[in-house]
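1. predicted coordinates and the sequence they were generated for:
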Amino acid sequence: MTEVLAHPPALPLLRFARGALARLRRAVDGVLILLLTAMIVIVLAQVVARYGFNRSIAGADEAATFAQIWMVLLGAGYAMRQRLHVSIELVVERLPVLAARLLLIPVAGLCLWFLWVVFQGGLLLMQVGAWQTSPGLQVPMDIPYAMIPAGAAYFALEAALAFGAAILGLEKVTTGGGVRVD
């Protein structure tokens, strides 16, 4: 009598990929927390300096703005991971499961193509930004612009994983609508 394994042993490459993905996600979570913390501290310090000491902190507004932009662009991938993006599932919900999965293939392709265009545009913007400095912080603008391709790449990774799991039947095709509370 042969015993059927519930989970076959993972290939070393698959185990490495899963570990790398887990480390990347932890790093993204940590960076998002740091960006939010920095934004709160910077804005709070600026408010105290302006209203408490009648002074302004040079570059504080710009630093908070850069932190917010980085947080939004990186947070888009986080939202994709958590399935928090708005989606219209009216058609997909009414299709048989196989047809819904097949419909996700061109949808995923269009989403990934759009993120590729954003990635390429971000690289071009970084090239232009390398010649400019920000007015408040005097940092090269390619540093703040770097989040555009980085955010697009992370979003594309999470989108490919989410769409791939739904297309392959590893996850439900639809989220069931409404707001997740789990």
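-> Arrived safely, thanks for sending. Numbers count the residues shown, from 1 in each chain.
2. going by C-alpha atoms from here, please, whenever you check contacts or count neighbours.
-> OK.
3. any idea which helix or strand comes after the helix or strand hosting Leu74?
-> Assessed by DSSP states H and E, Leu74 sits inside helix 60-81. Downstream of helix 60-81, the first helix or strand assigned by DSSP H and E is helix 90-94.
4. helices and strands around that following helix, which ones?
-> Packing partners of helix 90-94 (3 or more C-alpha pairs under 8 Å, 6 or more residues apart in numbering; DSSP states H and E): helix 97-129.
5. rerun that using 6 Å as the cut-off
-> Using 3 or more C-alpha pairs under 6 Å, 6 or more residues apart in numbering; DSSP states H and E, no helix or strand is in contact with helix 90-94.
6. which outside residues touch it?
-> Contact partners of helix 90-94, identified using C-alpha atoms under 6 Å, 6 or more residues apart in numbering, comprise Ala100.
7. and it, how far out from the chain's middle?
-> Its chain's C-alpha centre and that of helix 90-94 lie 26 Å apart, by C-alpha atoms, centre = their mean, to the nearest Å.
8. how about stretch 143-155?
-> On C-alpha atoms, centre = their mean, the centre of stretch 143-155 falls 9 Å from that of its chain.
9. residues in contact with it: which ones?
-> For stretch 143-155, the surrounding residues in contact (C-alpha under 6 Å, 6+ apart) are 70, 73-74, 77, 115, 119, 122, 126.
10. among the residues you listed, name the buried ones.
-> Listed as buried from the contacts of stretch 143-155 are 70, 73-74, 77, 115, 119, 122, 126; burial here means 16 or more other C-alpha atoms under 10 Å.
11. determine which two of the residues you listed are furthest apart.
-> Gly77 and Met126 (20.4 Å; C-alpha to C-alpha).
12. second one coming, line it up with the first:
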Amino acid sequence: MHRTYRILNKFIESFLVIIFGLLVLDVVWQVVSRYVIGKSSSFTEEFARFALIWLTVLGAAYINGQEEGHLSMDFLLSKLPKKKRLKRQRIIQIIMALFAFVVMIVGGGNLVYTTLTLGQISPALNIPLGFVYAIVPISGALIIFFSIYHFRRTFNTTSDEH
């Protein structure tokens, strides 16, 4: 499982860098086309919006996968004895996995299904909106995988650093 974790993290990290690079190029092109050429491109604003959605949602899954990477208030947690702290961390991972399942996989999957069924198409890029929203259940599955990974790690930890 650790090998899969490392490969998945590296892939997501590379994919986020690509999306961010495309977002930067898109915004630069928007500025150049508007102020240098004098005619704004029609697709740039929509692409920037969709890229930002993917960056945000996939970035949240990526941060969840990092060791102690997600934003948390752990002052009280760090004051607990190791055994109680590990138990609380397991509970947190279970809650995060449940949230990801209910909200992101079930809710996000329903959003993708509905937009694809209704045939909603983006106006400028002319792509199905279901493809744009597909990142929500994908990220939900990643969060569940990372939660399971971290949950299992709490049983194997030997250091007092978590």
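-> Arrived safely. None of the values given here were measured: they were computed from a predicted structure.
13. TM-score for these two?
-> The TM-score (TM-score structural alignment, normalised by the length of the second structure) is 0.87; 158 aligned residues with a C-alpha RMSD of 1.8 Å.
14. if we can go back for a sec, average offset of the helix holding Leu74 of the first structure relative to the second structure?
-> Superposed on the second structure, helix 60-81 of the first structure shows a mean distance of 1.2 Å to its aligned residues (mean C-alpha distance after the TM-score superposition for the first structure).
15. ok, the buried ones among the contacts of stretch 143-155 of the first structure vs Leu44 of the first structure, which is closest?
-> Trp70 (18.8 Å).
16. which position in the second structure aligns with the closest one?
-> Correspondence of Trp70 of the first structure to the second structure, assessed by TM-score structural alignment: Trp54.
17. cool, Leu112 of the first structure as well?
-> Matched by TM-score structural alignment, Leu112 of the first structure corresponds to Ala97 in the second structure.
18. ok, how many other residues are close to its match?
-> Ala97 of the second structure is flanked by 22 other residues according to other C-alpha atoms under 10 Å.
19. other SSEs contacting the helix holding Leu74 of the first structure?
-> Looks like helix 60-81 of the first structure contacts helix 12-53, helix 147-167 (3+ C-alpha pairs under 6 Å, 6+ apart).
20. helices or strands up against the longest one?
-> Put plainly, it is helix 12-53 of the first structure. Going by 3+ C-alpha pairs under 6 Å, 6+ apart, helix 12-53 of the first structure lies up against helix 60-81.
21. quick check: angle from the helix it packs on to helix 12-53?
-> 150 degrees (axes from the mean of the first three to the mean of the last three C-alpha atoms, to 10 degrees).
22. give me the distance between Leu168 of the first structure and His85 of the first structure.
-> Look at Leu168 of the first structure and His85 of the first structure: by C-alpha to C-alpha, to the nearest Å, they are 20 Å apart.
23. sorry, that was for Ala160 of the first structure
-> 14 Å.
24. now Ala159 of the first structure
-> Ala159 of the first structure is 11 Å from His85 of the first structure, by C-alpha to C-alpha.
25. more crowded one of those two?
-> Ala159 (21 against 12).
26. pick out the residue nearest the middle of the second structure.
-> Leu58 (2.1 Å; C-alpha atoms, centre = their mean).
27. got the contact list for that residue?
-> Ser139.
28. what do you get if the cut-off is 7 Å, keeping everything else the same?
-> 135, 139 (C-alpha atoms under 7 Å, 6 or more residues apart in numbering).
29. counterpart of Arg85 of the second structure in the first structure?
-> Arg85 of the second structure maps onto Ala100 of the first structure when the alignment is built from TM-score structural alignment.
30. skipping its backbone neighbours, what lies nearest that match in space?
-> Sequence neighbours aside, Val92 is the residue nearest to Ala100 of the first structure in space, at 5.2 Å (criterion: C-alpha to C-alpha, 6 or more residues apart in numbering).
31. in a strand, Gly169 of the first structure, correct?
-> No: using DSSP: H, G, I helix; E, B strand; the rest coil, the secondary structure at Gly169 of the first structure is coil, not a strand.
32. what sits closest to it if chain neighbours are left out?
-> Per C-alpha to C-alpha, 6+ apart, closest to Gly169 of the first structure is Arg101, 7.8 Å.
33. can you verify my assumption that that neighbour contacts Ile167?
-> Yes: contact status for Arg101 of the first structure versus Ile167: in contact at 4.8 Å, counting by C-alpha atoms under 7 Å.
34. how near is the match of Leu112 of the first structure to Ala124 of the second structure?
-> The value you get for Ala97 of the second structure to Ala124 of the second structure, if C-alpha to C-alpha is used, is 36 Å.
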